[in-house]
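K.L.:
Got a predicted structure here, sequence first:
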Amino acid sequence: MEHFVVSARKYRPQNFEDVVGQKAISNTLLSAIKNNHLAQALLFTGPRGVGKTSCARILAKTINEREDDSPSEDKDYSFNIFELDAASNNSVEDIRNLTDQVRIPPQTGKYKVYIIDEVHMLSQSAFNAFLKTLEEPPKHAIFILATTEKHKIIPTILSRCQIFDFKRITVTDIKEHLKEIAIKEGVNAEDDALHIIAQKADGAMRDALSTYDRVVSYCGTELTRQAVAENLNVLDYETFFKVTDLILENRIADLLMTFNHVLSKGFDGQHFISGLASHFRDLMVCQNQNTIKLLEVGELIKSKYFEQSEKVSHSFLLEALELANNCDFDYKLSRNQRLHVEICLMQLASITAQNGENLQKKKPDTKIITPQEAERNNTKEEPKDYPKTKEEQKPDLKSSTLVSENKPEAIQHKSENKTSEKTEVEKEQKSQVKDEVLTDSEIKQPENKEQTKPNPPARKPAKPSGLSLKGLRHKKELKAEQERLKSEVEHKDNDFSQEELENAWTAYRDQLEANGLKILASTIGMCSPKIDGQQIKIEVANDTMRVEIMQSQGELMTFLKEKLQNTYIELHIDINHTEVEKTKYVYTDKEKYNKLKEINPAIDNLRQKLDLDFS
């Protein structure tokens, strides 16, 4: 079995031209070497797998090759290049050993290059020990620091270095580099398959090459999009295209089954909903010619995006993006995360359904014509022969109410006052003339309004607001009605004895106990009611009992009034202050002795004879 070299090592860049996606930094370093303008302390920072360590090695090799008169490919300049892993050599002693080596000049070549990888792992003391050497290094020493977390490096180190920020490698650059490697390896790879690998790498070339080796081991020499998606267990574009079609067709049941199939493959619900939101974004990008370049997909997938973008409207995508984004944002806070995503999918499928219902509701409104209006349009009879409608009869009601409001006595006493009858008849005749004029004017109005606007269904009268004038008037009417009903109640003023009062009081207490109100029943039972004219007086021990009885006073008095057949009795509650407990004090020994001496003076004589005193 031959030794296998992974692609990340086999195709590692050997010069600046081979570095992918970092053209600006490569050109800057080459220009600095050419013009002899290279700093002695460099800091390479950026995400993982973007070429920081590779560029550091290429730079060290390029510096020594430029100073060597007879460079060759066999020379690796290992005597002049020193690599230190700060993750495992992060103590002060390691940095002191490094500074001791820096003082020794190179035996071959002109420069010694020190590459310190993961420099942010150095301790605070190690950073401080490295400051002086980094600020004033020997002429033959060049330091290249590499890190993925620049914010963990102390500012005094950053101020002494020339910083180069490496960026993430784009999906297109990774895909093109993988395509070149596939050709060299004799692998027939689809463009969409390489694009999925490039997206999975998330801007890191090392991750992309590792994923490429894994997929080749699974698929062999034929890399297809379906095989790559199955091996990497990623949600394929076809899933989101299918989900979007189901949403547009309002097929909620099939939509939920598709989501269940996605979950059964081991995908997270948040990963699915975020991918769906990105899919809606890509569809929106396809609808504008100026934003098509933002769509980073293969040519075959791009054609599918264009085809589906023609089926959806811009307003639908905006609403769908908002729903999907809110679902993604609230996913971690949800207790039932699956239900949270399913509700979002049902809302998405209901967007087009609601719009379709609104259109169907608006269409019939302009075509409704009642049978009476159709007869009026077809016939040419005079309006006077038509029977009066409810609207035409309203003036009669108004006129009659006006007469009743202005002359109520004349209507009620027609037999007593003949003059009032005449005035009433005259007013009724005038109201009939007005009604005829009103009906003529109403009939002469154009009928187009009745055809375009059918009579709305009768609605229940809305309850007036409490802050409006109608609300205040409504409250006054209710209050007057309550007073009227109260006045109509039959008043009873029967006499009753003390024994009858005590029996009624005991009956109310038993009723409370039967209803489970034992505390209130106990409070009522502790009171002894007494008659004082129309008042029933009771005494309670404290204010708490008084408040408790006052809260149930309404039910108590209703019960007593009905039991005693007297509606005029009232309840009066007093607090018996004599029963309030006296305040207790803590006495000293001397105070206790004085109390005992007051009771029995002989105690003091005994104390004097025994010569006792208080300690």
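P.N.:
Done, it's in.
K.L.:
all contacts plus neighbour counts: C-alpha atoms, from now on.
P.N.:
Fine.
K.L.:
Tell me which stretches of the stretch 401-550 of the chain form strands.
P.N.:
530-532, 535-540 (DSSP state E, counting those that start in this stretch).
K.L.:
quick one: the first one to chain centroid distance?
P.N.:
Put plainly, it is strand 530-532. Centroid displacement of strand 530-532 relative to its chain, using Cα atoms, centre = their mean, to the nearest Å, is 65 Å.
K.L.:
ok, Ser70 to Asn64 distance?
P.N.:
11 Å (Cα to Cα, to the nearest Å).
K.L.:
and Arg160, how many neighbours does it have?
P.N.:
18 (other Cα atoms under 10 Å).
K.L.:
So which residues of the stretch 351-500 of the chain form helices?
P.N.:
Applying DSSP state H, counting those that start in this stretch to the stretch 351-500 of the chain gives helices spanning 371-378, 390-406, 408-412, 418-443, 448-452, 469-488, 498-514.
K.L.:
Among those helices, single out whichever gets nearest to Glu185.
P.N.:
helix 448-452 (75.9 Å; Cα to Cα).
K.L.:
excluding its backbone neighbours, what's nearest Ile169?
P.N.:
Nearest residue to Ile169, sequence neighbours excluded (Cα to Cα, 6 or more residues apart in numbering): Gly203, at 4.5 Å.
K.L.:
Comparison target, given below:
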Amino acid sequence: MAYQALYRKWRPSNFDEVRGQDHIVTTLKNQIEMNRIGHAYLFCGTRGTGKTSIAKIFAKAVNCEHPVNGSPCNECAMCRAVNEQRSMNVIEIDAASNNGVDNIREIREEVAYSPSEGKYKVYIIDEVHMLSIGAFNALLKTLEEPPSYVIFILATTEAHKIPITILSRCQRYDFRRISTGTIAGRLRELADAEGIDAEDAALAYVARMADGSMRDALSLLDQCNAFYIGQKLKYENVLDVLGAVDTSVFGSLLKSICSQDVSGVIHLIDEIVMQGRDLTQFVVDFTWYLRNLLMVQSSGDLTDLVEASAEQLEVMRQEASGIDASVLMRYIRIFSDLSGQVRYSTQKRVLVEVALIKLCHPAMERNLDAVLNRLAILEQKVAKGVVVSSQSSGGGAAGGDADGISGLQSGNGVQVQPEQKAVSEDLRMIIDRWKQVTGDLTPSMAVMLRGAVISEGPDNQLIIALADDMRYGYFAEESHRQALENALSERVGKLVKVNAVPLNKTENASQFIDPVQAFQGIDIVYED
């Protein structure tokens, strides 16, 4: 006999073999036992959850000559005919390829004839949401008042596409995603029956990758077993076949990210790529890994939502204890956005590397969770004895790291910052409000102030050293200088006199401060 895929060979033949849909199975069995069978059913749910299988079992059960507790016996002539796909009472229709009005008219003509054997004629219409509007309209009357011997079972993965007039005429049953534990248990049963030597960890990972679909789980098990046929199926073998990454790699990656080790992160991604791992699956798995850390960190009551062994949970608790929840949320947000982009990208590796660099350097983003991430990094460095402060005016972006933290090595190897020149309260207020001051000026005047540095002079004077003679000449004009003084006075709340000088003629340039670079990387917002 030709080989059959596992999901076909082990399709449930009675209600007792169905897994994960107890709420539906119990209802249908009760209806059969009490002889309260409806005329139209709508089975909704994601792929591989048992919609078509239960529809076939139900069709057998209503025609079975000797039902057992509402379940088909699979021994009578009617059950055997359905199992062998030669019954005239069970008609399966694929609505994806038979979606026209003419196809529905054929059904309307056929229902006029009662079944030659058995009690009911059952129509199973799969992917019913694919029917055209005209086909739905043609089905309405027959669906509302069919003959007493006709049952319609409509199956779909997208119930929202079905007209409300159809929905109101059916008993609706929503199929749930099957839990990972239930799928893993069923895989163990079938592996033992098939003589497949597989580790529990391997089957558990296959179950998790199935994402609630029993059919997908059986297909993945079939694929893994075919690759390692005759050998023991180990956890590492499943990772190789499916192109997935072990959770220990995620722990190393997260450690490198938290320590802002960009080189280590990029080298780790290079190893993953060289091993032939699927980057799309890597992004999804790492996002779930971060989610599990957040669950473990949030509350002990949520650990039951994390699919991991006791040993893995303990490792996760240790890893989560050193990371702030807001930082984890930022990581999850970035990788969730990345999962949508990388799926259809031709440059998956570039996108992943950019996202990881962004995780290492929160200063690349200006939103709230990035700021919280930067604060968490500063707190960790302070806790380790590292003295941090804002960058000096001469440092620039290249002079320090991505978070604006730079310094010198002290004798004991701890980074310290050189002391900066103390400034008066009035000068600090001008520096703090410099961005608002330039915003109040005309665009041309703001351009002329670019590159200017300031210092405090006597008698409430503000000395502004301009970058070149053209800019100096601009502010040497009374009207321009007066406009700048008015803007400064209005923002500071005090009378400010401006003394413009050329920068190349100043004697003590070290006394001047760049108001733009003084607090680089820190956005200060003032409300009026």
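P.N.:
Now that the structure is in, tell me what you want to look at. Treat the numbers as computed from the prediction; the structure is a model and nothing was measured.
K.L.:
re the thing from before, want to try JSON lines for the helices of the stretch 351-500 of the first structure, with mean neighbour count and distance to Asp574 of the first structure as columns?
P.N.:
Below are the helices of the stretch 351-500 of the first structure laid out as JSON lines (neighbours: other Cα atoms under 10 Å; distance: least, Cα to Cα, whole Å):
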{"stretch": "helix 371-378", "mean neighbour count": "11", "distance to Asp574 of the first structure": "76"}
{"stretch": "helix 390-406", "mean neighbour count": "13", "distance to Asp574 of the first structure": "53"}
{"stretch": "helix 408-412", "mean neighbour count": "14", "distance to Asp574 of the first structure": "54"}
{"stretch": "helix 418-443", "mean neighbour count": "14", "distance to Asp574 of the first structure": "63"}
{"stretch": "helix 448-452", "mean neighbour count": "12", "distance to Asp574 of the first structure": "73"}
{"stretch": "helix 469-488", "mean neighbour count": "12", "distance to Asp574 of the first structure": "29"}
{"stretch": "helix 498-514", "mean neighbour count": "16", "distance to Asp574 of the first structure": "17"}
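K.L.:
re the thing from before, who has more neighbours, Ser70 and Asn64 of the first structure?
P.N.:
Asn64 (22 against 7).
K.L.:
Can you tell me the SS state at the closest residue to the more buried one other than its chain neighbours?
P.N.:
Distances taken as Cα to Cα, 6+ apart put Gly109 closest to Asn64 of the first structure, at 6.1 Å, once the chain neighbours are dropped. Classification of Gly109 of the first structure by DSSP: H, G, I helix; E, B strand; the rest coil places it in coil.
K.L.:
ok, Gly109 of the first structure to Pro13 of the first structure distance?
P.N.:
Separation of Gly109 of the first structure from Pro13 of the first structure (Cα to Cα): 23 Å.
K.L.:
Next up, the contacts around Glu428 of the first structure.
P.N.:
For Glu428 of the first structure, the contacting residues are 399-400, by Cα atoms under 8 Å, 6 or more residues apart in numbering.
K.L.:
same thing with Ile163 of the first structure?
P.N.:
Counting by Cα under 8 Å, 6+ apart, Ile163 of the first structure has contacts 42-45.
K.L.:
tell me the strands in the stretch 51-200 of the second structure, going along the chain?
P.N.:
With DSSP E, counting those that start in this stretch as the criterion, the stretch 51-200 of the second structure has strands spanning 90-94, 121-126, 150-156, 171-174.
K.L.:
Tell me which of those lies nearest to Asp469 of the second structure.
P.N.:
Among those, strand 150-156 sits nearest to Asp469 of the second structure (Cα to Cα), with 76.0 Å.
K.L.:
Which part of the first structure matches that closest one?
P.N.:
Counting by TM-score structural alignment, strand 150-156 of the second structure falls onto residues 141-147 of the first structure.
K.L.:
Contacts for that stretch, please.
P.N.:
39-46, 52-53, 56, 102, 111-120, 134.
K.L.:
Excluding chain neighbours, what is closest to the corresponding residue of the first structure for Leu239 of the second structure?
P.N.:
Aligned against the first structure by TM-score structural alignment, Leu239 of the second structure finds its counterpart in Ala229. Nearest residue to Ala229 of the first structure, sequence neighbours excluded (Cα to Cα, 6+ apart): Asp236, at 6.1 Å.
K.L.:
what about the helices in the stretch 351-500 of the second structure?
P.N.:
Assigned by DSSP H, counting those that start in this stretch, the stretch 351-500 of the second structure shows helices spanning 368-383, 396-399, 425-432, 434-440, 443-448, 469-476, 478-492.
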